[in-house]
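Next come a sequence and a model predicted from it.
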Amino acid sequence: MVDQTLRQAAAELLVERTEAHAPAKPLTAAGERILAAASALFYAQGIRAVGVDAIADAAAVTKKTLYDRFGSKDQLVAAYLENRNRRWHAFLDEQLAARRPTRPEDVILTLFAALTDWMAESRRGCGFINASVELTAPDHPAMPVIVGQKRWMRAEFLAQAERAGFQQCEELADRLLLLHEGALVSYRVAAMENAPEVAHRAAADLLASWPRSAG
């Protein structure tokens, strides 16, 4: 099972870096509709292409309600990505519960195997990578969410590599992250539909050949 202590620590770090942009109170029914509509439109059409008018119309609310609830389009974008990150974590928990890996290296491979099912429902690739291409301002409210999500993946690879007793765990975590993220980009940009499977096999080969600490 994924190290729950690490996951909690990473989640707390992400909250600390994004809490200024999160809703100040639980979403109302209208807020839920706005977030759902924005999430679907942002992912399908792109962040820049979707205006607040279209989101308000899709959610059956006024623009005033949208701004009252989220403050700005930029903060709504951050909320969309925060919600997507929560969905990704929940999906990984489901995958780990179903596959029941018993060794740390099997946890790593489960994270890769999960990409196949996730991408089947995410035909436009990784929402975080897509957003990073569109959001060039470093101070955009969504940037900490994007960076935090990728740093969490690397931290997870690092933690499991250390648990498995591999040498040069920092280097191994870097390579695993490049494989993982490269699969997402190749799937979207190069129309390489089997990219998750190729990355999974490459990760398995990498782990099989990586040196372990003595004892």
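Yep, that arrived.

going forward, measure contacts between C-alpha atoms and count neighbours the same way
Noted.

Okay, buried residues for stretch 165-174 please.
Residues Gly165, Phe166, Cys169, Glu170, Leu172, Ala173 are the ones in stretch 165-174 that count as buried (16 or more other C-alpha atoms under 10 Å).

which one of those residues sits closest to Phe157?
Using C-alpha to C-alpha, the shortest approach to Phe157 within the buried residues of stretch 165-174 belongs to Ala173, at 5.2 Å.

next helix or strand past the helix or strand harbouring the closest one?
Ala173 belongs to helix 169-189 when assigned by DSSP states H and E. With elements assigned by DSSP H and E, the helix or strand that comes after helix 169-189 is helix 195-209.

what's the longest helix in this protein?
Counting residues, the longest helix found in the chain (DSSP state H) is helix 73-99.

Against which helices or strands is the helix or strand that comes right after it packed?
Of the helices and strands lying after helix 73-99 in sequence (DSSP H and E), the nearest is helix 104-120. When contacts are defined as 3 or more C-alpha pairs under 8 Å, 6 or more residues apart in numbering; DSSP states H and E, helix 104-120 sits against helix 73-99, helix 143-164, helix 195-209.

Ok, which of the ones you listed comes nearest Ala49?
helix 73-99 (12.1 Å).

Next, the buried residues of the helix holding Ala173.
Here helix 169-189 shows 169-170, 172-173, 175-177, 179-181, 183-188 as buried, counting by 16+ other C-alpha under 10 Å.

what does that helix rub up against?
112, 123-126, 129, 153-155, 157-158, 161-162, 192-196, 198-199, 202-203 (C-alpha atoms under 8 Å, 6 or more residues apart in numbering).

sorry, back to before: mean neighbour count and distance to Val133 for the helices and strands packed on helix 104-120 - can I get that in TSV?
Compiled in TSV, those are given as follows (neighbours: other C-alpha atoms under 10 Å; distance: least, C-alpha to C-alpha, whole Å):
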stretch	mean neighbour count	distance to Val133
helix 73-99	17	14
helix 143-164	20	11
helix 195-209	17	20
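
For Glu12, which of those is the nearest?
helix 143-164 (10.5 Å).

Counting by contacts, list what the closest one packs against.
Against helix 143-164 (3+ C-alpha pairs under 8 Å, 6+ apart) you get helix 4-18, helix 73-99, helix 104-120, helix 127-134, helix 169-189.

ok, second structure coming up, stack it against the first:
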Amino acid sequence: MNMREKILTIASSLFDTRGIQASGVDTIIMEAGVAKATLYKHFPSKNQLIMAYLREKSDKFYAWLNAQLASNKAESIELLVQLCELMEQWITRPEFHGLPFHIAAVEFPDPGHPINQYSAVLSAELQSYLCKIARHAGAKDPEALGQQLTILFEGAALVERLAPHTGAAARAKLAAITLVHNAT
């Protein structure tokens, strides 16, 4: 693991467990065992570190999801049903701390702040991804289905974060599957 990856790994752990704003640069450099200059060499600002964290979290999610979808080679409606099941699986993992871009948007509520804006980009990216899957699966209106699935997934993720193990993810999955059956 190179120095950039080490700093990002430590920062990610702190952001996930303590919060983004609560994890100051001094805490990150202390936990990573690096000098402040080293952190700023790799991440010129805390905002850039936060954006790298958000990007990495999104990339890991899509890599996992794409691998799962590719391994089962589901087609059409089965692909969408599998997608719904995988979304439930992702947000009920013990290490799930919520959607990082939701947390970042809450911690940086000003719509003009770069972190808030980047969080909105990542949410739109999720919707675009789900629209693409819906299109590939042959949904009648893939844009509408993609948006509906995004709303269900993001909502279930939020409820699961606030009230874990209450069945929100399972109920969202069932609602999503109903939408899928009506959309194909």
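Cool, got the structure. Keep in mind the model is a prediction, meaning the values are calculated, not measured.

returning to what we had before: ok, which of the helices and strands packed on helix 104-120 of structure 1 comes nearest Ala60 of structure 1?
helix 73-99 (16.1 Å).

whereabouts in structure 2 does that closest one align?
Aligned by TM-score structural alignment, helix 73-99 of structure 1 falls on residues 46-72 of structure 2.

ok, back up a step: JSON lines for the helices and strands packed on helix 143-164 of structure 1, including distance to Phe42 of structure 1?
Output for these, formatted as JSON lines (distance: least, C-alpha to C-alpha, whole Å):
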{"stretch": "helix 4-18", "distance to Phe42 of structure 1": "19"}
{"stretch": "helix 73-99", "distance to Phe42 of structure 1": "8"}
{"stretch": "helix 104-120", "distance to Phe42 of structure 1": "17"}
{"stretch": "helix 127-134", "distance to Phe42 of structure 1": "9"}
{"stretch": "helix 169-189", "distance to Phe42 of structure 1": "16"}
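
Kindly state which of these is positioned closest to Ala44 of structure 1.
helix 127-134 (9.5 Å).

mind checking how far the closest one is from the chain centre?
With C-alpha atoms, centre = their mean, to the nearest Å as the basis, helix 127-134 of structure 1 stands 11 Å off its chain's centre.

picking that back up, nearest to Ala208 of structure 1, of the helices and strands packed on helix 143-164 of structure 1?
Minimum separation from Ala208 of structure 1 across those (C-alpha to C-alpha) falls at helix 104-120, 9.3 Å.

who are the neighbours in contact with the aligned partner of Trp90 of structure 2 in structure 1?
Under the alignment (TM-score structural alignment), Trp90 of structure 2 pairs with Trp118 in structure 1. With contact set as C-alpha under 8 Å, 6+ apart, Trp118 of structure 1 has no partners.

what about the aligned residue in structure 1 for Thr9 of structure 2, neighbour count?
Under the alignment (TM-score structural alignment), Thr9 of structure 2 pairs with Ala36 in structure 1. Neighbourhood size, Ala36 of structure 1 [other C-alpha atoms under 10 Å]: 17.

now Ala36 of structure 1, what's its secondary structure?
helix (DSSP: H, G, I helix; E, B strand; the rest coil).

what's the answer for Gly125 of structure 1, then?
With three-state DSSP as the criterion, Gly125 of structure 1 reads coil.

Excluding residues flanking it in the chain, which one is nearest it?
Computed as C-alpha to C-alpha, 6 or more residues apart in numbering, the closest residue to Gly125 of structure 1 that is not its neighbour in sequence is Arg188, at 4.9 Å.

What separation do you get for the one you found and Pro144 of structure 1?
23 Å (C-alpha to C-alpha, to the nearest Å).

for Arg154 of structure 1, what are its contacts?
Applying C-alpha under 8 Å, 6+ apart, the residues contacting Arg154 of structure 1 are Ala173, Asp174, Leu176, Leu177.

Now do the same for His200 of structure 1: its match in structure 2.
Per TM-score structural alignment, His200 of structure 1 is aligned with Lys173.

Was I right to think its match contacts Glu85?
Yes - counting by C-alpha atoms under 8 Å, Glu85 is a contact partner of Lys173 of structure 2 at 6.4 Å.

Now find how far off-centre the match of helix 73-99 of structure 1 is within its chain.
The chain centre lies 7 Å from the centre of stretch 46-72 of structure 2; the measure is C-alpha atoms, centre = their mean.

circling back: distance from the longest helix of structure 1 to structure 2 after superposition?
Comparison of helix 73-99 of structure 1 with structure 2 after fitting gives an average deviation of 1.2 Å (mean C-alpha distance after the TM-score superposition for structure 1).

That helix vs helix 127-134, what angle?
For helix 73-99 of structure 1 against helix 127-134, the angle by axes from the mean of the first three to the mean of the last three C-alpha atoms, to 10 degrees is 150 degrees.

quick one on the thing from earlier: can you redo the helices and strands packed on helix 104-120 of structure 1 as JSON lines with distance to Thr65 of structure 1?
Below are those laid out as JSON lines (distance: least, C-alpha to C-alpha, whole Å):
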{"stretch": "helix 73-99", "distance to Thr65 of structure 1": "12"}
{"stretch": "helix 143-164", "distance to Thr65 of structure 1": "24"}
{"stretch": "helix 195-209", "distance to Thr65 of structure 1": "40"}
